[in-house]
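Undergrad: I'd like to go over a predicted model; first the sequence, then the structure.
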Amino acid sequence: MNSDDMSLENRILDLHGKRILVTGASSGIGEDIARLLHELGAEPILVGRNPERLGALASELGGCQSLALDITDEAQVSQALGELPALDGLVNCAGISILDAALDIKADDFKRILQTNVVASAMIAREVGRNMVANQRRGAIVNVSSQAASAALQDHLGYCASKGAMDAMTRVLCLELGQHGIRVNSVNPTVTLTPMAEMAWSDPQKSEPMLARIPLQRFATPRDIALPVAFLLSEAAAMISGACLPIDGGYTAA
């Protein structure tokens, strides 16, 4: 394929030959990220909870490797990721949200959110970072955080706390992995219209107050998130590390 046949995205965000682990790849934003990375020439390694959906996506993407894992099981993660070939990057996209008012929050719910969104993401970053350092691979890690890291959201105490922790984790990983040529950034989306979110936000009484706080007056699409993630993984972002990039239509600036 010559340059005239390639889309602008493919020319700028060239990821050919890059092996990139994507968590949360069996649904939502993670699934769209995996598809885009494949379009851009990367070899995504898919991690998720649903083996059937992972297998279907892996087949769609030409038979790439998939790993059905409980990412909160440290031993399982260490064993599975310790057996992988040399990696060039990671997208930490797996996450959960449990909605509770601050006066009703349950300790078990809070712990579950933190275990998935923070602890598991840190353990996966540890394993991928070890792999990259051992194989002398310069590359990038992108953590999928949220506007909830920097803005208070009703009934999202545990989720906001977890995403604030993820941004702090991003900065520490940037500091410690930079000496190995590994860049670490996060992206911080607003409401993103995955199929599940489209149902959740279909009620105008719920969606209109949120849309009123977004200067661009729309929610994000999964592609809106996947493209900046690909940029941060690419050499186009070679001098960007430690950034927490809002993808929120101006929500946190307003």
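TA: Cool, the structure landed.

Undergrad: for the rest of this, base every contact and every neighbour count on C-alpha atoms.
TA: Fine.

Undergrad: from Leu233, how far off is Ile141?
TA: Here the distance between Ile141 and Leu233 works out to 7 Å (Cα to Cα, to the nearest Å).

Undergrad: nope, Ala58 is what I was after
TA: Ala58 is 21 Å from Leu233, by Cα to Cα.

Undergrad: the more surrounded of the two?
TA: Leu233 (29 against 21; other Cα atoms under 10 Å).

Undergrad: circling back: now do the shared contacts for Ile141 and Leu233.
TA: Gly89 (Cα atoms under 8 Å, 6 or more residues apart in numbering).

Undergrad: now the helix or strand where Ala140 lies, how far from the centre of its chain.
TA: Here Ala140 sits within strand 139-144, counting by DSSP states H and E. Computed by Cα atoms, centre = their mean, to the nearest Å, the chain-centroid distance of strand 139-144 equals 8 Å.

Undergrad: which secondary structure elements does it contact?
TA: Strand 139-144 makes packing contacts with strand 89-92, strand 182-189, helix 222-233 when contacts are defined by 3 or more Cα pairs under 8 Å, 6 or more residues apart in numbering; DSSP states H and E.

Undergrad: among these, which comes closest to Ile105?
TA: strand 182-189 (23.9 Å; Cα to Cα).

Undergrad: what's the closest one in contact with?
TA: Contacts of strand 182-189 (Cα under 8 Å, 6+ apart): 137-149, 167, 170-171, 173-174, 177, 220, 225, 228-229, 232, 238, 240-248.

Undergrad: are any of those buried, and which?
TA: 137-149, 167, 170-171, 173-174, 177, 220, 225, 228-229, 232, 241-248 (16 or more other Cα atoms under 10 Å).

Undergrad: and the end-to-end length of stretch 132-149?
TA: End to end - Cα to Cα - stretch 132-149 spans 28 Å.

Undergrad: distance between it and the chain's centre?
TA: For stretch 132-149, the distance to the chain centre is 9 Å (Cα atoms, centre = their mean).

Undergrad: so what's Ala102 up against?
TA: Counting by Cα under 8 Å, 6+ apart, Ala102 makes contact with Asp155, His156, Leu157.

Undergrad: these two touch, right, Leu87 and Val22?
TA: No. Counting by Cα atoms under 8 Å, Leu87 sits too far from Val22 to count as a contact (11.2 Å).

Undergrad: residues near Ala101, how many?
TA: Ala101, neighbours per other Cα under 10 Å, totals 12.

Undergrad: same check, this time on the one 3 residues further on
TA: Counted by other Cα under 10 Å, the residues lying close to Asp104 total 9.

Undergrad: same check on Thr221?
TA: 17.

Undergrad: so it makes contact with Ala197?
TA: No. Applying Cα under 8 Å as the test, Thr221 and Ala197 come out as separate, 10.2 Å apart.

Undergrad: take a look at this one as well, against the first:
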Amino acid sequence: MEICFKNKRALVTGAGKGIGRGIAVALAKCGASVTALTRSQADLDTLKQEVPGIETICLDVHDWDKTNEVLSPLPPFDLLVNSAGVSSGESCLEVSAEAYDNVMMINHRAILQITKIVAKGMIAKGEGGSIVNLSSIASLQGLTNHAVYASSKGALDSYTKVAALELAKHKIRVNCVNPTVVLTPMARKFWAQGEMRDAMINRIPLGRFLEIEDVVNPVIFLLSDMSAMINGITMPIDGGASAALV
């Protein structure tokens, strides 16, 4: 069955690069009217060239007041993908206030705020909606030297369940996807070789990292009516890594 989002409005954060960009492009191909949000105007310009009909918003979601000012007046959305996120490589003994504040601000607080704004619009429209949050396998398995990042994704998983319970009465579904390493252009350089790469690959029964489309396709499914009774889940996309107690 072909997925069609004709007459649906979608907001995708973190849409300038990588997974978020892939999701924005896929939604447009499925007929949605897509609004792409990121903090880099240059990324939005190239996205606009790739998908001429896409709407773009250049916004740093660190700024709570500006985010309210920009997003609250917009017409209601039917679909939301919270893809914006940042990583941090501190161990438990190296955590800094700056790293904590930055990662939690983007990976958790901004998602709570944007979801609040968009969900209120969905409720006012009265036709329900679907929200997908981009989490990580780091919330489900220990990942060394990612103390703050893993914590932020664990918090996001918990928030997803709370939002799913509270918004269900409005026919709004909220789900989470939890990928392992995704080979974005930046990640390809970092994970190209070395002991860390080998150790990570060895934890994945299917024996490879993810391509961007390996995440995009499940997200599109969760946004669609094909997943109409899926709500409040955290979906590992990890080639079976989370099935093993290792």
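TA: Nice, I can see it. Since the model is a prediction, treat every value here as computed from it, not as a measurement.

Undergrad: nearest to Ala101 of structure 1, out of the helices and strands packed on strand 139-144 of structure 1?
TA: strand 182-189 (21.9 Å).

Undergrad: how close does that closest one sit to structure 2?
TA: After superposition onto structure 2, strand 182-189 of structure 1 sits on average 0.3 Å from its aligned residues (mean Cα distance after the TM-score superposition for structure 1).

Undergrad: residue range for that strand in structure 2?
TA: The aligned range for strand 182-189 of structure 1 in structure 2 is 172-179, by TM-score structural alignment.

Undergrad: hang on, the earlier thing: what about burial for the contacts of Ala102 of structure 1, which qualify?
TA: Asp155, His156, Leu157.

Undergrad: list the contacts of His146 of structure 2.
TA: Here His146 of structure 2 is in contact with Ser87, Ser88, Gly89, Glu90, Ser91, Cys92 (Cα under 8 Å, 6+ apart).

Undergrad: aligned partner of Gln76 of structure 1 in structure 2?
TA: So, by TM-score structural alignment, Gln76 of structure 1 is matched to Lys66.

Undergrad: secondary structure element for that match?
TA: helix 64-71.

Undergrad: ok, and the closest non-adjacent residue to the counterpart of Arg218 of structure 1 in structure 2?
TA: Matched to structure 2 by TM-score structural alignment, Arg218 of structure 1 sits across from Arg208. Nearest residue to Arg208 of structure 2 in three dimensions, chain neighbours excluded: Ile201, at 6.0 Å (Cα to Cα, 6 or more residues apart in numbering).

Undergrad: surely that neighbour and Gly194 touch.
TA: No. The pair Ile201 of structure 2 / Gly194 is not scored as a contact, 10.9 Å apart, by Cα under 8 Å.

Undergrad: just checking, Thr56 of structure 2 touches Leu44?
TA: Yes. Using Cα under 8 Å, Thr56 of structure 2 is in contact with Leu44, at 6.4 Å.

Undergrad: list residues touching both of those two?
TA: Contacts common to Thr56 of structure 2 and Leu44, judged by Cα under 8 Å, 6+ apart, are Ala36, Leu37.

Undergrad: show me which of those two is the more surrounded one.
TA: Between Thr56 of structure 2 and Leu44, Leu44 has the larger neighbour count (other Cα under 10 Å), namely 23 against 20.

Undergrad: now which residue in structure 1 aligns to the more buried one?
TA: Match for Leu44 of structure 2 (TM-score structural alignment): Leu54.

Undergrad: all strands of the stretch 151-254 of structure 1, in order?
TA: 182-189, 244-247 (DSSP state E, counting those that start in this stretch).

Undergrad: closest to Asp70 of structure 1 out of those strands?
TA: strand 182-189 (22.3 Å).

Undergrad: now do that closest one: distance to the chain's middle.
TA: For strand 182-189 of structure 1, the distance to the chain centre is 8 Å (Cα atoms, centre = their mean).

Undergrad: quick one, that strand and helix 222-233 angle?
TA: 160 degrees (axes from the mean of the first three to the mean of the last three Cα atoms, to 10 degrees).

Undergrad: so strand 182-189 of structure 1 versus strand 139-144, what angle?
TA: Using the same axes, to 10 degrees: strand 182-189 of structure 1 against strand 139-144 is 20 degrees.

Undergrad: got the contact list for the closest residue to the match of Leu44 of structure 2 other than its chain neighbours?
TA: Distance criterion Cα to Cα, 6+ apart; nearest residue to Leu54 of structure 1, sequence neighbours excluded, is Ser26 at 5.1 Å. The contact partners of Ser26 of structure 1, by Cα under 8 Å, 6+ apart, come to Leu46, Val47, Gly48, Arg49, Asn50, Arg53, Leu54, Leu57.

Undergrad: the longest helix in structure 2 is where?
TA: helix 147-167 (DSSP state H).

Undergrad: by contact count, what packs against that helix?
TA: Helix 147-167 of structure 2 packs on helix 97-104, strand 172-179, going by 3+ Cα pairs under 8 Å, 6+ apart.

Undergrad: so which of the ones you listed gets nearest Pro52 of structure 2?
TA: Of those, nearest to Pro52 of structure 2 by Cα to Cα is strand 172-179, at 28.1 Å.

Undergrad: show me what counts as buried in the closest one.
TA: Applying a neighbour-count criterion of 16+ other Cα under 10 Å, one finds Ile172, Arg173, Val174, Asn175, Cys176, Val177, Asn178, Pro179 buried in strand 172-179 of structure 2.

Undergrad: which among these gets closest to Asn82 of structure 2?
TA: Cys176 (9.4 Å).

Undergrad: please report how far the closest one lies from Gly22 of structure 2.
TA: 17 Å.

Undergrad: same check on Lys8 of structure 2?
TA: 18 Å.

Undergrad: what lines up with His108 of structure 2 in structure 1?
TA: Checking TM-score structural alignment: His108 of structure 2 goes with Val118.

Undergrad: that match touches Ser162, doesn't it?
TA: Yes. With contacts counted by Cα under 8 Å, Val118 of structure 1 reaches Ser162, the gap being 6.1 Å.

Undergrad: those two - which one has more neighbours?
TA: Taking neighbours as other Cα under 10 Å, Val118 of structure 1 and Ser162 compare with Ser162 leading, 28 against 23.
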